[in-house]
Structure formats: C-alpha cells, structure tokens
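A.B. asks: just coords:
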C-alpha cells in the first residue's frame, strides 16, 4: 500500500491515501468511485464529467 504518490493524471501534484492518516486529521466531504483497472477510459469519462 502506498501512503502517497504522484498521480499520472496530475504529475505536478501528489495524492495521499487517507487510510494512512490518523482518524480525525482530515474531513472527507465526498468520494467518487474510480475504475483503476481501466484507467485511461475512466480518466476520459472523469474529465468530461468535471
């Protein structure tokens, strides 16, 4: 499990796995399901949805 990484979709940023943070440190206001197996197709759909 990676605690953080540079995402291919946003190489100038980074993502943090919130499961690696202490409880109460961050408030998550919403989540979106993401198809990691079909990453390229999922990113195309996600970009169009924004």
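C.D. replies: The structure has been received and is ready for your questions. Given the structure is predicted, the values throughout are model-derived calculations rather than measurements. Residues are numbered from 1 along each chain as shown.
A.B. asks: make it CA atoms for all contacts and neighbour counts henceforth
C.D. replies: OK.
A.B. asks: could you say which helix or strand contains residue 43?
C.D. replies: helix 39-49 (DSSP states H and E).
A.B. asks: What is the burial count for residue 42?
C.D. replies: Summarising burial for residue 42: neighbours were counted as other CA atoms under 10 Å, giving 14.
A.B. asks: Any buried residues in the helix holding residue 43, and which?
C.D. replies: Within helix 39-49, no residue counts as buried by 16 or more other CA atoms under 10 Å.
A.B. asks: this is the comparison structure:
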C-alpha cells in the first residue's frame, strides 16, 4: 500500500458508490463485512483506463 507524505497508509481501489478509482485509508474503515458480491472484469475500470 502506498503511503502519502502525511504518514497515512492508503489503498487504491474501485469505488462502486463514486464509480471510479479512489484512495481509501484503512485506519478510517470502521467495519468490514464479506458480502459475497462479485463483479465482471471490465477493461474500462482498470488502472490503464
């Protein structure tokens, strides 16, 4: 996970809510629950896009 100069660890991932790549701070995640949801790989949602 890359670290910004401010000292916070981040994780880049696709955000379904925003419809794009976002940086997430794991220290701000209050809860995590496996949903079993899957997705179809789409080249338009890759880092190259």
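C.D. replies: Perfect, I can see it now. As the structure is a computational prediction, the values presented were derived from the model and not from experiment.
A.B. asks: Fetch the TM-score of the aligned pair.
C.D. replies: Once the chains are laid over each other, their TM-score by TM-score structural alignment, normalised by the length of structure 2 reads 0.27; 31 aligned residues with a CA RMSD of 3.7 Å.
A.B. asks: rewinding a little: show me what the helix holding residue 43 of structure 1 packs onto, helices and strands only.
C.D. replies: Helices and strands touching helix 39-49 of structure 1, as assessed by 3 or more CA pairs under 8 Å, 6 or more residues apart in numbering; DSSP states H and E, are absent.
A.B. asks: Just the element for the spatially closest residue to residue 21 of structure 2 that is not a sequence neighbour, please.
C.D. replies: Nearest non-adjacent residue to residue 21 of structure 2, counting by CA to CA, 6 or more residues apart in numbering: residue 14, 4.4 Å away. Using DSSP H and E, residue 14 of structure 2 falls within strand 11-15.
A.B. asks: so after that strand, what's the next helix or strand?
C.D. replies: Strand 11-15 of structure 2 is succeeded, C-terminally, by strand 20-24 (DSSP H and E).
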